[in-house]
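A.B. asks: could you look at this predicted model? Sequence included:
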Amino acid sequence: MDNVRIDKWLWAARFFKTRNLAIDAIDSGKVKVNGDRVKPARLVKLGEKLHIDNGSDEWDILVVGLSDQRQGAPIARTLYEESEESIARRVKESERRKLFHEPAADIKGRPTKRDRREHERFNHGE
């Protein structure tokens, strides 16, 4: 395999759950190749440096393998090498999240009537 679109490669390397999420990230500038913004149809080459921000984590990686098929995580991990400073940054951010829990992280979707009543009771001291 000589060339793969960057959106397919990001999906195959398991940085994004769907190709549409990968395309949205590329279009919004959260994926950079050698420091430059790219388009989803750009071809990835071996040895290129990518900066990927998927919303929860950021990676600085080097492309060492090409694939356009999504496979298991151990196989996907062989497609790239992560830099040492990127690993250290992600570990530090993970520790920060453990120590300082974001209150809004538990809120998912629209609150129920029970949630609303508890919120009102808490805020109004009833």
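C.D. replies: Good, I have the coordinates.
A.B. asks: every contact and neighbour count from this point should use C-alpha atoms.
C.D. replies: Will do.
A.B. asks: next SSE after the helix or strand hosting residue 50?
C.D. replies: According to DSSP states H and E, residue 50 maps onto strand 49-53. Going down the chain from strand 49-53, the next helix or strand is strand 58-63, by DSSP H and E.
A.B. asks: other SSEs contacting the longest helix along the chain?
C.D. replies: The longest helix of the chain (DSSP state H) is helix 84-99. For helix 84-99, the packing partners by 3 or more CA pairs under 8 Å, 6 or more residues apart in numbering; DSSP states H and E come out as strand 58-63.
A.B. asks: okay, now the one to match up with it:
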Amino acid sequence: MSTDPQEGRGTAKIRIDKWLWQARFFKSRSLAAGVVSAGHVRVNGQRAAKTSAAVGPGDVLTFPQGGRIRVIRIGAIGVRRGPATEAQALYEDLEPGPPEPNDSPPIQRDEGNARPTKRDRRKLDLDRRRALE
């Protein structure tokens, strides 16, 4: 008798929040569940309504992560949350390429002034917000 819980089901499936956590897209399973329950995750173009939605190999996920939108195809179901190299083998990244670099020049400061002024800080924050959009 086999101890594999996925055997005999035809196609292996796993909860979407658990898979996102195992593939190391989120630091905790509760963070992954929060993104799914807020309606920010799409499975094959359809919004995932519940954290218990089942996903399997071949499904395409679209979700926000760190100020950018990730588009990935599930390649395998993980057995555990292992090291990053093991997690990267679970999916294929479908994004066209790396994010475009920020074209604005860095703020010029005097040689003796290492810390930015309040005005410089506001400009830095504005540039960072524009880069995320």
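C.D. replies: Yes, it's here. What you see is a predicted model; the values in this text were computed from it and never measured.
A.B. asks: returning to what we had before: which SSE is immediately downstream of the longest helix of structure 1?
C.D. replies: Going down the chain from helix 84-99 of structure 1, the next helix or strand is helix 113-124, by DSSP H and E.
A.B. asks: which part of structure 2 matches that next one?
C.D. replies: Mapped onto structure 2 using TM-score structural alignment, helix 113-124 of structure 1 covers no residues at all.
A.B. asks: how many residues are close by the alignment partner in structure 2 of residue 23 of structure 1?
C.D. replies: Taking TM-score structural alignment, residue 23 of structure 1 has residue 33 as its aligned residue in structure 2. Per other CA atoms under 10 Å, the neighbour tally for residue 33 of structure 2 reads 21.
A.B. asks: what's near enough to touch residue 33 of structure 2?
C.D. replies: Contacts for residue 33 of structure 2 (CA atoms under 8 Å, 6 or more residues apart in numbering) come out as 17, 51.
A.B. asks: quick check, it in a helix?
C.D. replies: Yes - according to DSSP: H, G, I helix; E, B strand; the rest coil, residue 33 of structure 2 belongs to a helix.
A.B. asks: centre-most residue in structure 1?
C.D. replies: The centroid of structure 1 falls nearest to residue 54 when counting by CA atoms, centre = their mean (2.4 Å).
A.B. asks: what do we get in structure 2 for that residue?
C.D. replies: Aligned partner of residue 54 of structure 1 by TM-score structural alignment: residue 65.
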